[in-house]
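>>> here are the coordinates; sequence isn't available:
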């Protein structure tokens, strides 16, 4: 199986052209391919397929074999992969995902690709759309949340996948490997959740660490960075444009007047190869 290894700020993916390659059982292959000791090693397996409603269909499988609705970093990588492998000559590409149509745009300056900008769509704030237990029409902004005897104040929303955002004074004090999985699998999140801890630096800068649903600690999370800005605005901490500083680097996020979230950042190919099934 031919593959390419890409990353967006260290959030890494194995991309396979499913229109040419036979992948087999996607869930099983994700577990094998993503294993960092016995496989290629990645946070996720991305399979590209034909679509009747968009330019391409993108299916994303986490390192634990579960299927993700959407992934912002993978979207940037896929857009550049498609363009540079001459699968499309478009610089604005539509991708069919479980979260709906996502539209990445390749941004060039003087003929050189400088960033990939993704229209992440509109944030969903009601509990029923996240989903989060409780009144489906209510929002969850700065609400108390009890985990293992400790009370956190969370803001929860969906960017095509669920996010639980917690603001802290010092992000270095967060024991992410311990608290992350406990919140991810909490009974209040029927489809589990991504978990983001945020430290506000100033009104245009956010420091973030993430525990991703189905993948654990990752260097970056595009949907998480998007949710981070939304939560920060809703709680009055930042303006509607900010740089989100992740373990793997920076993403620029904008919550535009049309209510859409736009995310800009890099996408890098690491290597290509043949995976022996």
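Nice, I can see it. Keep in mind it's a predicted model, so treat the numbers as computed, not measured.
>>> switch to C-alpha atoms for all contacts and neighbour counts from now on
Will do.
>>> Distance check, the residue lying closest to residue 36 once chain neighbours are set aside against residue 218.
In this structure, residue 36 finds its nearest non-sequential neighbour in residue 42, 6.8 Å apart by CA to CA, 6 or more residues apart in numbering. Distance, residue 42 to residue 218, using CA to CA, to the nearest Å: 10 Å.
>>> With residue 246 instead?
Counting by CA to CA - residue 246 and residue 218 are separated by 9 Å.
>>> Presented hereafter is structure B, for comparison with structure A:
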């Protein structure tokens, strides 16, 4: 069984996209893991299915590179919007469904602007902050992010208390000005550092504002794979809303995947 695929990337965070409006793609963990393998497959941080949805333009179903269905992926969300546009399903605006609910998005000269889920609270601990931006994120502030052993230190935190098997994404953040920061992220499910993590970038900006380390509600973020921007509003109850993740989302190449039924 041969299935067409299309590879997209957003700031180096790369995804295999499949038009699955017929819902015939075999959702087999081992096969998805093989497709995402950078030596034996297409190579990607995750695989995303675009499916029909009854109440919005389309539905996003996201799998990490370990083959398991996962929580929201911000850059994946931006890339599937570009994919839907390239399929002529949408024009410059859309509303779609993901695992964490409904998302709006806009395509313009900035790339793709994706509205993220609201964040009702940020947990502040002695050495880190924790919040959920559609996926769970552990945030640590560091003096120089280039010096961090992201893979090993991130792995220890991801599997350690209090996260254990469910795990958390782990972000190391350097504040560079009142409205900018640098970030490196260890992603669960990928089990390695990725070049950019959309929900992690969103979490880092909100955590930095909550901790008083930045002072503006529109923040520039430098990830390993490129430049993104986050804007947000803090509401009267102390949570965050009207959160937008902004950055590039581009087609890379396409082909066919040989699948076992």
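Structure's in. What do you need? Predicted model only: the values in this text are computed from it and were never measured.
>>> TM-score, when you put one on top of the other?
Once superposed, the chains reach a TM-score of 0.91 (TM-score structural alignment, normalised by the length of structure 2), with 249 aligned residues with a CA RMSD of 1.5 Å.
>>> re earlier: which one's more surrounded, residue 42 and residue 218 of structure 1?
residue 42 (24 against 19; other CA atoms under 10 Å).
>>> Could I get the contacting residues of residue 177 of structure 1?
Contact analysis of residue 177 of structure 1 by CA atoms under 8 Å, 6 or more residues apart in numbering lists 211, 216, 217.
>>> Tell me the one among these nearest to residue 229 of structure 1.
residue 211 (16.7 Å; CA to CA).
>>> Which helix or which strand is home to the closest one?
Secondary structure from DSSP states H and E places residue 211 of structure 1 in strand 205-212.
>>> What helices and strands are in contact with that strand?
With contacts defined as 3 or more CA pairs under 8 Å, 6 or more residues apart in numbering; DSSP states H and E, strand 205-212 of structure 1 has these neighbours: helix 176-184, strand 194-202, strand 216-218, helix 222-234, strand 241-246.
>>> returning to that earlier point: would you turn the contacts of residue 177 of structure 1 into a markdown table with neighbour count?
Below are the contacts of residue 177 of structure 1 laid out as a markdown table (neighbours: other CA atoms under 10 Å):
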| residue | neighbour count |
| --- | --- |
| 211 | 27 |
| 216 | 19 |
| 217 | 20 |
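>>> The strand holding residue 211 of structure 1 aligns to what range in structure 2?
Under TM-score structural alignment, strand 205-212 of structure 1 corresponds to residues 180-187 of structure 2.
>>> which residues are contacting that stretch?
With CA under 8 Å, 6+ apart, stretch 180-187 of structure 2 has contacts from 145, 150-151, 154-155, 168-176, 192-197, 200-201, 204-205, 214, 219-224.
>>> What's residue 50 of structure 2 aligned with over in structure 1?
In structure 1, residue 50 of structure 2 lands on residue 48 (TM-score structural alignment).
>>> What distance do you get for that match to residue 20 of structure 1?
9 Å.
>>> neighbour-wise, which of those two wins?
More crowded of residue 48 of structure 1 and residue 20, by other CA under 10 Å: residue 48, with 21 against 11.
>>> which ones are touching that one?
Residue 48 of structure 1 touches 15, 16, 17, 18, 19, 56, 57, 58, 59, counting by CA under 8 Å, 6+ apart.
>>> Please identify which of those residues is nearest to residue 254 of structure 1.
For the contacts of residue 48 of structure 1, the nearest to residue 254 of structure 1 is residue 58 (23.8 Å; CA to CA).
>>> Next, the distance between the ends of stretch 199-206 of structure 1.
So stretch 199-206 of structure 1: terminal residues 6 Å apart, CA to CA.
>>> what comes up buried for that stretch?
199, 200, 203, 204, 205, 206 (16 or more other CA atoms under 10 Å).
>>> surely residue 51 of structure 2 meets residue 25?
No - in this structure residue 51 of structure 2 lies outside contact range of residue 25 using CA atoms under 8 Å: 10.2 Å.
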